[in-house]
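Enquirer: The following comprises the amino acid sequence and a computationally predicted model.
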Amino acid sequence: MVRLRARPAPPDTSKALSRQRVADILGLVAPPRERVLWHMLYESSARAEEVLMLDVPDLDAANRCAVVTRKGGARDVIAWQTGTARLLPRLLAGRRTGPVFLTDRRAKPSVALVDVDPTTGRARLSYRRAAELFETHTTGLDDGPYTLHQLRHSRLTHAAEDGASTPILMKLSGHTSVRSLAKYARISDEGFVKWQAENDPAARRRPDRR
């Protein structure tokens, strides 16, 4: 009799990560390019494709924001927080032109000039390569590897758990339909337990004065 062995379930790349897991990822030892990309994806909750298409002139570093081209072609503003703000200057190293995220090697002659940094001659980092690097760096973590999309998904879920309004969630996500937010606004087990604890009437009750 032949026994069939159950195949291990592949990692769930559609769910949000816990806050601790996100902190673990953002704390990994990695080159500045990867660290800036991961921080920006989580803090802004923008799509990876949108962030990778950023050019240096699109950035407003002083106000921690940038103009991106959303899915469908609309121009919109994304914003980031302290983690990205601290790392970004190191990545740019004074550059004022070209793509924000560059490859390690010089661009091939076939690459369009709009995707090449005129100072270094390096090309714009592709989504495929960025995803491969993220997978490589997160393979050793529990339930890893993870996907770049999970950083966006996690940020939106965490924002919903923290009480962000529907308009704020729509602005963060770049969606124009409330229905599209449904999968991101599902509260995680971690967030549910936290909410229960914070909203426990007995825990909030002041001790009797004697």
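Expert: That came through fine.
Enquirer: hey, let's count contacts and neighbours off CA atoms from now on
Expert: Noted.
Enquirer: contacting residues around the helix or strand containing Phe134?
Expert: Using DSSP states H and E, Phe134 sits within helix 127-138. Counting by C-alpha atoms under 8 Å, 6 or more residues apart in numbering, helix 127-138 makes contact with 25, 28, 30, 34, 48-49, 52, 144-148, all of which sit outside it.
Enquirer: Who are the contact partners of Tyr42?
Expert: Tyr42 makes contact with 151-152, 154-155, according to C-alpha under 8 Å, 6+ apart.
Enquirer: brain fart, Ala107
Expert: In this structure, Ala107 makes contact with 116, 121-123, judged by C-alpha under 8 Å, 6+ apart.
Enquirer: One more: Ser18?
Expert: Under the criterion of C-alpha under 8 Å, 6+ apart, the neighbours of Ser18 are 154, 188, 190.
Enquirer: Now the first one. Nearest residue, chain neighbours left out?
Expert: It refers to Ser154. Ala16 (4.2 Å; C-alpha to C-alpha, 6 or more residues apart in numbering).
Enquirer: what about versus this one:
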Amino acid sequence: MGTVHALPARTPAPTVREAAGTYLATIADAGTRRTYGVVLDRLAAHYGPDAHLAALADPDRLAAWFTGQWGDSAARTWNTRMNALHSATGYWRQQGWLVDDPTVRLRMRPTPADRDRALSRDQVDALLGDKAPALRDRVLWHLLYETAARAEEALRLDVRDLDMPARTARTRRKGGARDVIAWQTGTARLLPRLLAGRRSGPVFLTDRRARPSVAVADVDPTTGRARLSYRRAAELFEEHTVRVLGERATLHQLRHSALTHAAEDGASTPMLMALSGHTSVRSLAKYARPSAESLARWQAERDPARR
């Protein structure tokens, strides 16, 4: 008589929320993780806290939910959300949690070239010249425009990273490379007031004391306040731009504007790459494109009828 072997117990498929958390933990870049998390949080909320991934097997239901969420969005937003969903479901299939692709009913949308993301110099002057916002926020906005740094690179700065006399700071670029950013007079005048003699801790702090769960490295030992988050910094800037400009702008547009304006002023490609932290000229190109305002001024200055 043959030997009877017990089959290993089958591991149940995770819930949608558990699977979302597992996938997000594989994403190293904080910005991407935050963006993709928006989609997956809503997905988990729609299917319910106890729903397993098998609930995604109906592609029509998934497509109807996704279209209801972002059907009226711009093509770029739709595609960003689609990338998140497609990437997550692909990962879940690799784990054996899904058999088929539940996103088969969804398609990317064509996006027109975006050639006007930089703010004009007048707009930047209006935003940075307004003295109503809190000192912390004014310092951050000046720093982002003057250094052309990414918001994440500025927000992760600690006081010990700063070289105040040289007007420079050591930061970690996207991808983890260590680099130096340099600022100008606007930041140099405001930054000492913000630090108020502090010698350690994050440069940019929240308004309240940190919760016990916050990492020690993200808490100022003097005040007990936590490092300012990207989400809160972005919200404050967008509120400011609506009030001052009458339209919404993003923290990223300060970086974009700085590089565009530097290119218009004749900065060389090596200097622009040092300013931006890019390692590829191709990646830099979309930022260093002269604005429509600059193009019109250049044409007017060379108009034969003016001579």
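Expert: Received it, and whenever you're ready, just let me know what you need. What you are looking at is a predicted structure, and each value in this text was computed from that prediction instead of being measured.
Enquirer: From the contacts of Ser18 of the first structure, keep the buried residues only.
Expert: 154, 188 (16 or more other C-alpha atoms under 10 Å).
Enquirer: Quick one: the strands in the first structure, in order.
Expert: With DSSP state E as the definition, the first structure shows strands at residue ranges 59-60, 65-69, 75-79, 102-106, 122-124.
Enquirer: So which of the ones you listed is the most surrounded?
Expert: Neighbour counts averaged per stretch over those are highest for strand 122-124, at a mean of 23; criterion: mean count of other C-alpha atoms under 10 Å.
Enquirer: mind checking how far that strand is from the chain centre?
Expert: On the basis of C-alpha atoms, centre = their mean, to the nearest Å, the separation between the geometric centre of strand 122-124 of the first structure and that of its chain is 21 Å.
Enquirer: Tell me the residues of the second structure aligned with that strand.
Expert: Residues 225-227 of the second structure are where strand 122-124 of the first structure lands when matched by TM-score structural alignment.
Enquirer: That stretch vs the first structure, average offset?
Expert: Between stretch 225-227 of the second structure and its aligned partner residues in the first structure, the average distance after superposition works out to 0.3 Å, using mean C-alpha distance after the TM-score superposition for the first structure.
Enquirer: show me what contacts Thr279 of the second structure?
Expert: Under the criterion of C-alpha under 8 Å, 6+ apart, the contact partners of Thr279 of the second structure comprise Met273.
Enquirer: Quick one: map it onto the first structure.
Expert: Residue correspondence to the first structure (TM-score structural alignment): Thr279 of the second structure is matched to Thr176.
Enquirer: what about that match, distance to Thr157 of the first structure?
Expert: Computed with C-alpha to C-alpha, to the nearest Å, the distance linking Thr176 of the first structure and Thr157 of the first structure is 17 Å.
Enquirer: Alignment lookup: Ala296 of the second structure to the first structure.
Expert: With TM-score structural alignment as the criterion, Ala296 of the second structure matches Val193.
Enquirer: Now do its match against Thr157 of the first structure, distance only.
Expert: Counting by C-alpha to C-alpha - Val193 of the first structure and Thr157 of the first structure are separated by 14 Å.
Enquirer: do Gln20 of the first structure as well
Expert: 14 Å.
Enquirer: More neighbours: those two, which one.
Expert: Regarding Gln20 of the first structure and Thr157, a neighbour count based on other C-alpha atoms under 10 Å identifies Thr157 as having more, with 27 against 9.
Enquirer: Trace the more buried one over to the second structure, please.
Expert: Using TM-score structural alignment, Thr157 of the first structure lines up with Thr260 in the second structure.
Enquirer: if I pick its match, what's in contact with it?
Expert: Contacts of Thr260 of the second structure were listed using C-alpha under 8 Å, 6+ apart, and they are 118, 287-291.
Enquirer: Now it. Nearest residue, chain neighbours left out?
Expert: The shortest distance from Thr260 of the second structure to any non-neighbouring residue, by C-alpha to C-alpha, 6+ apart, is to Ala288 (4.6 Å).
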